[in-house]
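Participant: Sequence first, then the predicted structure, then my questions.
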Amino acid sequence: MMATLPLIADDETQHWLRHATQPFMPSQPHRRHFGPEYVAGSSDGDRGPWLEQSRNELDRAAHAAVAALTGGLSPTSVALAFMDWMLHMTVAPGKLVQLGTQATLASADMLRNALRASVAHPEMEGAHEDPRFTDDAWAAWPFHAYRDGFLQVQQWWQSATTGVSGVERHHEQLVRFLARQWLDACSPSNFVATNPVVQHAAWSSGGANFVQGALHWLDDLRELVEGYASGRPAAARCATWRPGRDVAITPGKIVWRNALCELLQYAPATATVAREPILIVPSWIMKYYILDLQPHDSLIRYLVDAGYTVYTISWRNPGAAFRDVGLEAYLQEGLLAALAQVRRRHDERVHMVGYCLGGTLLAIAAAALFRDGRGDELKTLTLLAAQTDFTEPGELELFIDASELAALDASMWRQGYLDGSQMSAAFQLLNARDLIWSRLMSEYLLGRRSKPNDLMAWNADTTRLPYRMHSEYLTSLFLDNDLAEGRYGAGGRAVALSDIEAPMFVVGTERDHVSPWRSVYKLHLLTHNELTFLLTAGGHNAGIVSEPGHAGRYYRCALRSPGEPYRSCQEFVAGIEPVEGSWWPRWSAWLRGHSDGEVTARNLVDGLGDAPGTYVFER
């Protein structure tokens, strides 16, 4: 395995870092990053910048100390949310009466069910839909009483944290989220004494499940200690999936590299290919090979086999030396520099594809190119689970307010980057029921070890994010929504998504917690070009990695022609019938329909090395 940032000592990289981290002024600078030139009231202008810097460093040190104790969460944000909710609850007598009545009726139901030791009773509505209680053993006494009582308490808290007049929406969501975390931790499925499935496993195995679970716990503890001691706290069980051997094995070459990214080109698999090449821009918060796992579920392999010339960007995994590299560098030295390399090799317009935040960056780049009269470099744009309007970013919004960002900013400032394990912990917290509690019950109480797969291995291969870049996109995109509102600057000037004229293919996924599809759909309001929107089954990752033959997949797809009236999300779902199967063939046909014929495929020449490149191995 390669060492972290193997080229960081190169003179070329050091020169690039000095260039990329030069100060620049975005269109709407945030006060945390760009303070006044002089401190107001200072009698000595020469001391102003020094005093301002000292004050900022002292404030950040205090925030960082608090963030270290709270795991990066802002206790101020949590306290304000609960205070807002409680104070408005005290002046909502109607709501209090409703909750009191609901609690009384629920208590009566729980007592009645607890006394029904042998009499059949109707199953509580929604009980069998909860994956924690699907086993038939939960229908037996007294476990049905535990289950139904828990679900009734859960429903009560849902009512208590919804619809309280006057509570700020963000505060209401945060209180509801924290209440759900507490309830998920207290679920009867998490404890031996209240879980019939665990008790049955213990009885049938003579307690072997507990022995096996203890061994799993010891293995995980050893991996955790060894991981943090080595500076790489990733799951060792997933480390057996090595890029270039088990995943990311589509043949290709590194055709260009700079200090920020590598450009990979894949070997053709057909005698002829579409005239225009495809350039994929993955998010910088993930390794690119989410789109090139194993041959059967590799989107890149699928495109190559379908007769396309495919390129992808592989971002570097930055360390502390990259702390001042900002979004502008990722745009200019990453995406646009890679696009220039592809066009130099083909002299054709390019099908551009962006995934997650890579799609957001692609939308910014496309708007800048059309603004500058260079839109003819792009043939089409495809955005996969990518937001451009961040007013409704889903449950990630829970961690995005001024107080929370101040805590995160201070935490990153101390180390120069956001560590991948920190980001992974935040995503696990959003879906703690499935990713934490259900896993602990299965592995430690039932003694079952989940078998790692390629997607799990990719998920464990985390990346870091430079301090400046992460702060900028959280503030400008998520908090201030500058891109959708026309304030975001690229190349020193503001960009507008309405300038984009290239045809778009936009994909949302039904169960996306990172880029909710209704938020992705808002691109209809920001553009007027030809836009094909496709909604597919699955989540943020599994919905995109949805190869033909994958069971249970379906999608809806509709075209918005230029000048066509807006159709709401509800109208889209109600008016479009689902199509069974993978969305990949539909997209491939769309790309082919927007290509200008075919040309003879050209074999790859020797480049800077073989795919998957070198940056993908940086840990």
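Facilitator: Yep, that arrived.

Participant: hey, let's count contacts and neighbours off CA atoms from now on
Facilitator: Fine.

Participant: Let me know whether Val78 touches Glu172 as I believe.
Facilitator: No - counting by CA atoms under 8 Å, Val78 stays clear of Glu172, with 10.7 Å between them.

Participant: Please say which of these two ends up with more neighbours.
Facilitator: Legend: neighbour count by other CA atoms under 10 Å for Val78 and Glu172, higher for Glu172 (21 against 18).

Participant: ok, the closest residue to the more buried one other than its chain neighbours to Arg180 distance?
Facilitator: The shortest distance from Glu172 to any non-neighbouring residue, by CA to CA, 6 or more residues apart in numbering, is to Thr161 (6.3 Å). Here the criterion is CA to CA, to the nearest Å. By it, Thr161 lies 10 Å from Arg180.

Participant: Which one's more surrounded, these two?
Facilitator: Ranked by neighbour count (other CA under 10 Å), Thr161 and Arg180 place Thr161 first, with 20 against 17.

Participant: Can you name the residues that contact the more buried one?
Facilitator: Applying CA atoms under 8 Å, 6 or more residues apart in numbering, we find Thr161 in contact with 85, 172-173, 175-176.

Participant: Use this one as the comparison:
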Amino acid sequence: MTTEDRTTHRADAGWHAMMAQFTGGLSPAALITAYVDWYIHLLASPDKLSELIKLGVSDIADIDPAEDPRFADPSWAGFPYNVMAQGFLGAQNWWDAATCGLRGVDPKHANIVHFAARQWLDMFSPANFALTNPQVQDRTRKEAGQNLIRGARYWIEDFNRLLSKHPRRPSSYVVGEDLATTPGDVVMRNRLVELIRYRPTTEKVHPEPILIVPAWIMKYYILDLTSERSLVAYLRDQGFEVFILSWKNPDEDDADLSMQDYVDLGIRAAIAQIRSMGAKKLHAVGYCLGGTLLAIAASALARDGDKALATMSLLASQVDFSEPGELGLFINESQVAFLEDMMQTKGYLKADQMAGAFQLLRSNDLIWSRVIRHYLLGERTHDNPLMAWNADATRMPAKMHSEYLRHLFLENDLAKGRFEVDGASVALTDIRCPVYSVGTETDHVSPWQSVYRFGLLADTDVTFSLTNGGHNGGILSEPGHEGRHFRTSHKTEAHSHVTAQTWFDRTRPKDGSWWPHWAKWLAAHSARPVDCRPISAKPLDAAPGRYVFG
């Protein structure tokens, strides 16, 4: 590349980075391309246009607003609010019809336009405005407008904070005091990870320790949230020696870290450290993208004949990205190139630069319901541990994130046996250890149907469990948590494959948490408990370590 080309590219990157401040990190070119494809095909479809004209003049009186959570309050049943809600839902139905079932349109483009139209409509829901929301008007009358004054003050606070270096509201929960409090020690540290060992509470432990690999886009303590909601503490109390990786929050100096580095400095380094402490085999657990990375590392271990893993557990983790769910709408060549230019300016991707995509997936829950509650009703959401963790954002190094998006999301190399570790491809079919895979019913990040596909790609025994809840709440499903249930089944090589929906229909739910079922499965694949291993070297720090504060 010439000097002139590099200068031009720097200008492009700077321009795209500036644009990203207004688009939430989303590429406008991707949306425009999808819209043009849809619009041209719509103009060339007279039958579809006729259908839409008829739908546009149809009676909306039969629409029941109460079926939509936004209009479920009884106050929406009275005039004129019922007419407003019916008109809005009628427009929503019209756009649903206009953006679906149009022959010739690229299916991904059709999904993008449908999604964008729904987001645009949601913005203008009558529930979002004080003059058209009967609940807000009732509150305003009762409080003589004080709710709107508080809401205006909250908006100013949030706007000023958005312009500052600390866009999130400060939390009353403190890491190391209220969160991530399970006693443990940092037994290894390198430029990318700390390895934390939790102190056993049982006289004996299974000889196979558990190594947990969280996603690198989140702080590890989602799995050690509080004393009541700690997965690591639960496993520890079941007689397991538990280790977890705490990823460093990367900065400019880490721009060149690659997926290979995350395998080597993360999972491989942790396995080597645990083995040096006397363990011959271990149970490996990956959560979200940590599970994807673990599957890559496990495939490489299997390819090389290394039988370090007694089992592998994948929690809300995808290995096949052919059906990534709604998040896949935001990942295409245009979007990846846009993100790469954004990352070039600083060497990493800030968490809030992709926050727009995640919030849009659940805009009514994550955006508009908060607008109504905070700025119209004048109520602040009470702080809680999960919100505090969610606000503790992390960054992603440019090279690694680009490789992840291109090789996994765009090209699906892992599922197709093309992903390379150490310069040679790896294959999921090489994995021979038993696998426990968990999906969550309302997961917008790792749709359970995609998680379920691991059983189709594997040549080993797979136990699949599906729990109710979302990406985080479904995994944090501790025993005693009310309203929890899960489905589970076991598949060997001898079993015929069934589709996800068929599996769901055939498998009856069981009440309670999936944690005890998993712990029993881990124990069944473990040897008889032995005395706890002593720590030969002085720990580097007490848990939660240093990297969690970065």
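Facilitator: All right, it came through fine. Because the structure is predicted, anything quoted here is derived from the model rather than measured.

Participant: Superposing both, give me the TM-score.
Facilitator: Remark: TM-score between the superposed chains equals 0.97 [TM-score structural alignment, normalised by the length of structure 2]; 549 aligned residues with a CA RMSD of 1.6 Å.

Participant: Trace Leu293 of structure 2 over to structure 1, please.
Facilitator: Under the alignment defined by TM-score structural alignment, Leu293 of structure 2 corresponds to Leu361 in structure 1.

Participant: Which helix or strand contains its match?
Facilitator: helix 357-371 (DSSP states H and E).

Participant: Superposed on structure 2, what's the mean shift for that helix?
Facilitator: Aligned to structure 2 and superposed, helix 357-371 of structure 1 gives a mean residue distance of 0.4 Å (mean CA distance after the TM-score superposition for structure 1).

Participant: equivalent range in structure 2 for stretch 539-553 of structure 1?
Facilitator: Per TM-score structural alignment, the counterpart of stretch 539-553 of structure 1 in structure 2 is residues 470-484.

Participant: Show me which positions of stretch 530-537 of structure 1 end up buried.
Facilitator: 530-537 (16 or more other CA atoms under 10 Å).

Participant: repeat for stretch 523-540 of structure 2
Facilitator: The neighbour-count check on stretch 523-540 of structure 2 (16+ other CA under 10 Å) flags 523, 525-526, 532, 540 as buried.

Participant: List the contacts of Asp389 of structure 1.
Facilitator: Residues near Asp389 of structure 1 by CA under 8 Å, 6+ apart: 481, 483-484, 519-520, 522-523.

Participant: aligned partner of it in structure 2?
Facilitator: Here Asp389 of structure 1 is matched to Asp320 in structure 2, going by TM-score structural alignment.

Participant: Next, that match: secondary structure please.
Facilitator: Classification of Asp320 of structure 2 using DSSP: H, G, I helix; E, B strand; the rest coil returns coil.

Participant: And it, how far from Val57 of structure 2?
Facilitator: Per CA to CA, Asp320 of structure 2 is found 44 Å from Val57 of structure 2.

Participant: cool, and Thr33 of structure 2?
Facilitator: Counting by CA to CA, the gap from Thr33 of structure 2 to Val57 of structure 2 is 30 Å.

Participant: Neighbour count: the two, which is higher?
Facilitator: Neighbour tally, Thr33 of structure 2 and Val57, criterion other CA under 10 Å: the higher count belongs to Thr33, 14 against 8.

Participant: Distance-wise, check Phe243 of structure 2 relative to Tyr198 of structure 2.
Facilitator: As judged by CA to CA, Phe243 of structure 2 and Tyr198 of structure 2 stand 6 Å apart.

Participant: brain fart, His444 of structure 2
Facilitator: According to CA to CA, His444 of structure 2 stands 31 Å off from Tyr198 of structure 2.
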